[in-house]
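> Curious how this folds, go ahead:
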Amino acid sequence: MALVMLPCDLPWWPTIVRHLTQISEATNVKEMMDPMQRIHNLCNVGLDPDESDAPDLEVFKGLEKFLVEFLDEEERSVFFTQTLPCMAKRALDLKRLRPPNGLHFSLQQQVDRVEFERDFVASLLANGFFSTFPKRTAKTHPTLQDFNFTNFFRHLDLKYQQCKLLSILYYFNYLERLTNHDRKIVLARQVMNSSQWLTIEDWLHCKLPLCPLLIRRKGDIHSVGSDHIIVCSTRNRIGGAVLADGISMECVQLITCPEMLVILLCVEALEDNEVLITEGVLQVAKIFQPLGKVAHEKLQNPHMLTICCMDPEDYSEIPLLQLQQDSILRELNKALLGFRQKPPPNGSLPRRLSPIGESFSSTPEKDTILKKTDSKPTEHLQVNRRFIVLGSSGECLPITRNISHYSSCHSTSSPDADDIDDTLSRKVTGQLDERRSAFADRLKEALDRADEASTDSDQMSDSRFRRDGSCGFVLEGESEPNQSFCEDFPHQRAASSKYSFTTDYSSELECVYEQLGRWLDEDCPVPQDGDLKAIREKAVIQFAGNLLKRTLSESFVGISVTDGVQEEIPAKNIKIAARSLSLELARHRNKLAAQLASVVLNRNDDIMPLATYNWGCSSRKGEPQLKLLIQWLAASVALLPHILYFTAENSELNKLDTVCRVLLDRQWSVGELITSVLKYCEQKIFQPDDHDALDLFEQIIGIDEKCFYFDESSPDE
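From the prediction side, this is the model:
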């Protein structure tokens, strides 16, 4: 378990204490600058051997000029008599406030939720201001940010940088007046692993209605209070240049809520399936018009906000990349994960040993495309990637489930990788081979138990097995399958190895099987008093009975399943068939996952509505119309009460009112809207130079009736 190295853990902490004590007693700029320079010379030493060890004697010149020239006499007096002593005292309290088990890193691919005392966070910020932390660089800490303010002070000649510093100083002044420290600050890292990851088919078959969309053309998201969860568009290394000269929306959000700066200290960079939720952070100021005439406003009654930090992909080099299915799916799942406001179950993956190590791109395939792109970048856009590969763990998240591959238990064949990069193919093949071997053993055990449980050996010897698609095995006895069965599975395959199986769902079978096992362990009658557990068990048994017609299990030979009333099925038989049943559940997951997961995880009364804006659109060249619909779709699947959208008067969103009215009249579902979005993206990729083509909003408005991008009866086509 990796711990953050705090200044109070270092051997020179007594020296730092002596210098901080001198700073707390300073009455002028010179008395303050001398000990700050000594602290910097002592602590700000990096691990990079190529860096110069010579101390930087100019690092605090910007702060000195700010105090002397920018502040008037009264403001300077308040700074030296109130603000500076308060900050030095809080920095000195670090050892006393340090958690007994230390400060842990929030590691990549590790679900985490940590509560911090507000005084402890303030102490960390004060130490960052005085630059007492060891130095970090992108080379020595590729997934982390530097928490010292040394680079911040270099840019205090800029007006917006001065407003940023005023927010920090006001925060410490406000804390002295704040009497209620009961509510803690929460940092929650949420991860969507492979068993919870939704594919394109999952979204296409989602029947949930669109949630209400409230449009705000005036104002900005920083004026929203604590009654909404607020979206913050970040870099994957959250914070960006906030402690340098940054003035993006992300930097403004973090600097006006200074407690969010602790993210830079202990949170590793976000990957494609991760978001970070912060709760209970104080917004103490507002910064207006950061790119023009900057204005700073102190809030007399600061809000305690809940903020969702999620990083949109950067398409500034090749904007057409955002139209690919893998790009859209990445943004949809990331937004859904953040909007749910609850971490999905079983989300944790093996914890990494250290936050310091080799740097990986969150989307390595994009880098490959950039290197290969010549004068015709669209040639590389016509082939969709099959996987999103996570840099830290190498785990592969599927784009679509239409690439089923079969092999024998002992086969060494790998998926067809003609259109995948060779390196990625080898990585995927190795993971699938490992999972294939483990799953084959589990499947053999399940079949052996089914053989032992069977009492009719003659009937067993006459049974023949066959499979269809990725549904596992289907029993073909003497009796003919009913009509509904034939309609659902029109393309029967020839007989094959008894232990053949699909690799598409091997990563999630164990999770599904364990969940079914917990529900079916108790062989008790179902009461009629409305007990939730009993109702759930009854529903699972009924669902299992309907799917048994399509599932392999010798233990069900001789049990008829009629079109009318379902015969009672012994619980012992259901337990034996649970592993085989999980194959069928995995197949039908693409139609049920979005609906069931959202209902189970989010159906409660305390879900907050969402406030968001043109997420990832300005410098990252995201299409505002596409980004808006992605967030709307994710909010609908997350069952949010409504989404409050600030358009920033973007001209591309002028028809948003018409789109909302049209979709409301048509009563479109999530699946129908994503169908239209994908159709538009496909046309745009194959005809990028068609200047007469309709934009996304115009195309949606022009659709006369519902359409489906994939035929529901044949999702593999």
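
> contacts and neighbour counts: CA atoms only from here.
Will do.

> show me where the stretch 301-450 of the chain has strands.
Taking DSSP state E, counting those that start in this stretch as the criterion, the stretch 301-450 of the chain carries its strands at 387-389, 396-398, 406-407.

> is it possible to export those strands to TSV including mean neighbour count and distance to P319?
Formatted as TSV, the entries for these read as follows, by neighbours: other Cα atoms under 10 Å; distance: least, Cα to Cα, whole Å:
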stretch	mean neighbour count	distance to P319
strand 387-389	21	19
strand 396-398	21	23
strand 406-407	17	37
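
> Which one, of those, ends up nearest to A648?
Proximity to A648 (Cα to Cα) singles out strand 387-389 among those, at 31.9 Å.

> and that closest one, what other elements does it pack with?
For strand 387-389, the elements it packs on are strand 396-398, judged by 3 or more Cα pairs under 8 Å, 6 or more residues apart in numbering; DSSP states H and E.

> Only the buried residues of the top helix by length along the chain, if you could.
Ranked by residue count, the top helix of the chain under DSSP state H comes out as helix 422-453. Along helix 422-453, these residues count as buried under the neighbour rule (16 or more other Cα atoms under 10 Å): 424-425, 428-429, 432-433, 436-437, 439-440, 443, 446-447, 449-451.

> For the stretch 401-550 of the chain, just list every one of the helices.
Listed in chain order, the helices of the stretch 401-550 of the chain (DSSP state H, counting those that start in this stretch) span 422-453, 457-462, 483-488, 506-520, 532-547.

> Tell me what angle the first one forms with helix 506-520.
Orientation note: helix 422-453 sits at an angle of 30 degrees relative to helix 506-520 (axes from the mean of the first three to the mean of the last three Cα atoms, to 10 degrees).

> Please report how far the most centrally placed residue in the chain lies from L332.
Nearest to the mean C-alpha position of the chain, counting by Cα atoms, centre = their mean, stands E274 at 2.9 Å. Taking Cα to Cα, to the nearest Å as the measure, E274 falls 12 Å from L332.

> Distance to A593 added to the helices of the stretch 401-550 of the chain, as a markdown table?
Supplementary listing: the helices of the stretch 401-550 of the chain in a markdown table, determined by distance: least, Cα to Cα, whole Å:
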| stretch | distance to A593 |
| --- | --- |
| helix 422-453 | 22 |
| helix 457-462 | 35 |
| helix 483-488 | 19 |
| helix 506-520 | 12 |
| helix 532-547 | 15 |
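
> Here is the second sequence; please produce its structure so I can put it next to the first one:
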Amino acid sequence: MRSETGATREELKSWSLRTAVDCDVKMGPLRYDSSHTILIKVNDFKPDRKLDPADGRPKWDASHVKMPYSKENIFMSKSTFWKDTEKQPRWDVISKHLKKLHKGSPTVADIEKAIMAYNPQYQDSWSFAGLQRYVQKIPSQESIFSQVIPKIAQLALRLPEWVRRAIPLLQQGRSHAITLSQMQIATLLANAFFCTFPHRNTTSRNAEYAEYPTINFSSLFGNPSNMVMEKLRAILQYFNTVTCETSQPSGLVTFQRCCIPDAQLPDWRGKDELLGNIRVTFEGTIEKEGRGLLQVDFACNLVGGGVLGSGLVQEEILFLMNPELIVARLFTEKLNDNECLRIKGAQQYSEYSGYSKSFEWSGSHHEDLPRDNWERLQRQIVAIDALNFKHPNEQYQKNKIKRELNKAYVGFREEDHSPNELPTIATGNWGCGAFHGDPILKGLIQMMAAAVAKRDLIFFTFGNKLLKNDLLKIYTLLKERKLTVGDIYVMLEFYCIERARKQDLDLCSYVRTYTMNSPL
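Presented below is the predicted three-dimensional model:
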């Protein structure tokens, strides 16, 4: 038994985990190409690290984000004299009302009036009860509402100035990256806060953006639950930071959709890699103790999950602590089985305690991570979505296991770097909460995917000592018996057959029996 692979928090500190800083990968020069859209002027960035917005204009088509200030974004207003309709640029209406919020000391009623002025069709369906309860509930000594709302309005108004180049949609079946400055993200999120993005207010099946997450904040404002109160505390803390001259962020963030064609996915039966270096701990969290590692976002296929709704588990918490991630919802189409989303450079703005209903925002976070030579913070996050097993026994089927292996592999693999340039993966109970995944099976799947991707892995069991012990026993047995990933895949195929006959067959016990009977 290799007990050194499991640890308490103190032992965890002594482990040698390869971080992004340790890898110190020097990127090539920042440059435009067909698979990478950059929203700043590259020539100004190279010598002086300036983050000036790249020239261009928005595009109003099915391949790009439809921007609030586009000339095609038309508002139909009623003429009071002739009781007829008149066309005018919607941005004119938006600007008029945001300027009022910027100049005054706005109340929730003022915000509602402004938002509904350019979204009149939702007059009877949108509520601002959540935002109103936030204002009433937050202690006066903590409240930043009246000070920060005018600043968010001013930030939103700067969108045409700061984001000029068309933003492509990260669509299914195509690998593509978008790099933009943190302040460009801030102005985009300020517009999401005031619900200005056109065609993004419905998720009905036939809607234009049915395959995209919501981005406008209307769904958040209408929910008066305690959990939403905590979400608003984190979001307003973010805006308070980015609108203060002394704390404005000054780097870049890259969002990259990665797609591996099915023909290039591994033949799992034939993989001869042995399991790599695996650590397991019941203490610590991915975002704190996994700082600087490749942090796995237990994602929904619509990235961000319920961050702008009622959801508040691992992915939503990650997006609230690092709100720049929320902008991915603006341009990332629903992930397919062979796709992931990578984010490099997102900043953490808040601390928290608890989980789900016990979640609480606990204050601002001081970010001290170093930056790479593209001025991105050394934080790497990968969003991979697990299957939702409404009937848990479905996960013990060969095709379901293969799907999860492929998804984890897509998230873990980075073909442009050698293994010693890749930080350790920080992961845990991926898809094991509301999605009903078996944590032993998911742990084994991620170990296999990491081995084929040639990366080390640390698994956080989130306080579950029994799970830690079980995973360590399995890992140790498989290492001692020198089973390859292909051998383990065959073992899981046999387990699926046996499980179909005996649905209470324990996976840990089966692995123990199988490995002890396998030849050395």
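
> Go ahead and confirm the residue nearest to the centre of the first structure touches M192.
Yes. Contact between E274 of the first structure and M192 holds when scored by Cα atoms under 8 Å: they sit 6.5 Å apart.

> okay, and the common contacts of the two?
Counting by Cα atoms under 8 Å, 6 or more residues apart in numbering, the common neighbours of E274 of the first structure and M192 are L337.

> now the strands of the stretch 301-450 of the first structure as a markdown table including distance to F149 of the first structure?
Supplementary listing: the strands of the stretch 301-450 of the first structure in a markdown table, determined by distance: least, Cα to Cα, whole Å:
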| stretch | distance to F149 of the first structure |
| --- | --- |
| strand 387-389 | 34 |
| strand 396-398 | 38 |
| strand 406-407 | 56 |
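
> among those, which is nearest R589 of the first structure?
Going through the strands of the stretch 301-450 of the first structure one by one, with Cα to Cα as the measure, strand 396-398 comes closest at 13.5 Å.

> Run through who's touching the lengthiest strand in the second structure.
Secondary structure of the second structure read by DSSP state E shows that its longest strand is strand 252-259. Strand 252-259 of the second structure is contacted by residues 170, 173-182, 328, 332, 338-346, 374-377, 410 when judged by Cα under 8 Å, 6+ apart.

> list the contacts for Y171 of the first structure?
Residues in contact with Y171 of the first structure (Cα under 8 Å, 6+ apart) are P258, V284.

> hang on, the earlier thing: of the buried residues of helix 422-453 of the first structure, closest to H155 of the first structure?
Relative to H155 of the first structure, and with distances defined as Cα to Cα, the nearest of the buried residues of helix 422-453 of the first structure is L424, at 42.6 Å.

> Tell me which residue of the second structure matches up with C251 of the first structure.
Matched by TM-score structural alignment, C251 of the first structure corresponds to E316 in the second structure.

> Any idea how many residues pack against that match?
By the measure other Cα atoms under 10 Å, the count of residues near E316 of the second structure is 27.

> okay but it is in contact with L302, surely?
No. With contact defined as Cα under 8 Å, E316 of the second structure does not count as touching L302 (11.8 Å).

> any residues in contact with both of those two?
Listed as contacting both E316 of the second structure and L302 by Cα under 8 Å, 6+ apart is no residue at all.

> hmm, back to that, could you tell me where the longest helix of the first structure falls in the second structure?
Helix 422-453 of the first structure corresponds to no residues in the second structure, going by TM-score structural alignment.

> Against which helices or strands is that helix packed?
Helices and strands touching helix 422-453 of the first structure, as assessed by 3+ Cα pairs under 8 Å, 6+ apart, comprise helix 506-520, helix 571-576, helix 578-587.

> What segments of the stretch 51-200 of the second structure are helices?
90-103, 108-118, 129-137, 145-157, 159-162, 182-193.

> Would you reformat the ones you listed as a markdown table and include mean neighbour count and distance to G363 of the second structure?
Supplementary listing: those in a markdown table, determined by neighbours: other Cα under 10 Å; distance: least, Cα to Cα, whole Å:
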| stretch | mean neighbour count | distance to G363 of the second structure |
| --- | --- | --- |
| helix 90-103 | 18 | 26 |
| helix 108-118 | 18 | 23 |
| helix 129-137 | 18 | 16 |
| helix 145-157 | 21 | 15 |
| helix 159-162 | 18 | 28 |
| helix 182-193 | 24 | 20 |
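
> Adding distance to I286 of the second structure, write those helices out as a markdown table.
As requested, the helices of the stretch 51-200 of the second structure are arranged in a markdown table below (distance: least, Cα to Cα, whole Å):
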| stretch | distance to I286 of the second structure |
| --- | --- |
| helix 90-103 | 38 |
| helix 108-118 | 36 |
| helix 129-137 | 29 |
| helix 145-157 | 31 |
| helix 159-162 | 33 |
| helix 182-193 | 23 |
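
> Out of the ones you listed, flag the one nearest Y355 of the second structure.
Closest to Y355 of the second structure of the helices of the stretch 51-200 of the second structure is helix 129-137 (Cα to Cα; 19.6 Å).

> who touches the closest one?
With contact meaning Cα under 8 Å, 6+ apart, helix 129-137 of the second structure is reached by V108, S143, F145, L220, F221, G222, N223, P224, S225, V228, M229, L232.

> The last one matches what in the first structure?
Residue correspondence to the first structure (TM-score structural alignment): L232 of the second structure is matched to L165.

> now the third one
Aligned against the first structure by TM-score structural alignment, F145 of the second structure finds its counterpart in F79.

> likewise L101 of the second structure?
Checking with TM-score structural alignment, L101 of the second structure has I23 as its match.

> where exactly do the helices run in the stretch 201-350 of the first structure?
In order along the chain, the stretch 201-350 of the first structure carries the following helices (DSSP H, counting those that start in this stretch): 249-256, 262-266, 325-339.

> Those helices: which one's closest to N650 of the first structure?
With distances scored as Cα to Cα, the stretch of these nearest to N650 of the first structure is helix 249-256 (15.6 Å).

> Contacts for that closest one next, please.
Contact partners of helix 249-256 of the first structure, identified using Cα under 8 Å, 6+ apart, comprise 164, 167-168, 222, 232-234, 239-242, 260-261, 283-287.

> This completes my enquiry, with thanks.
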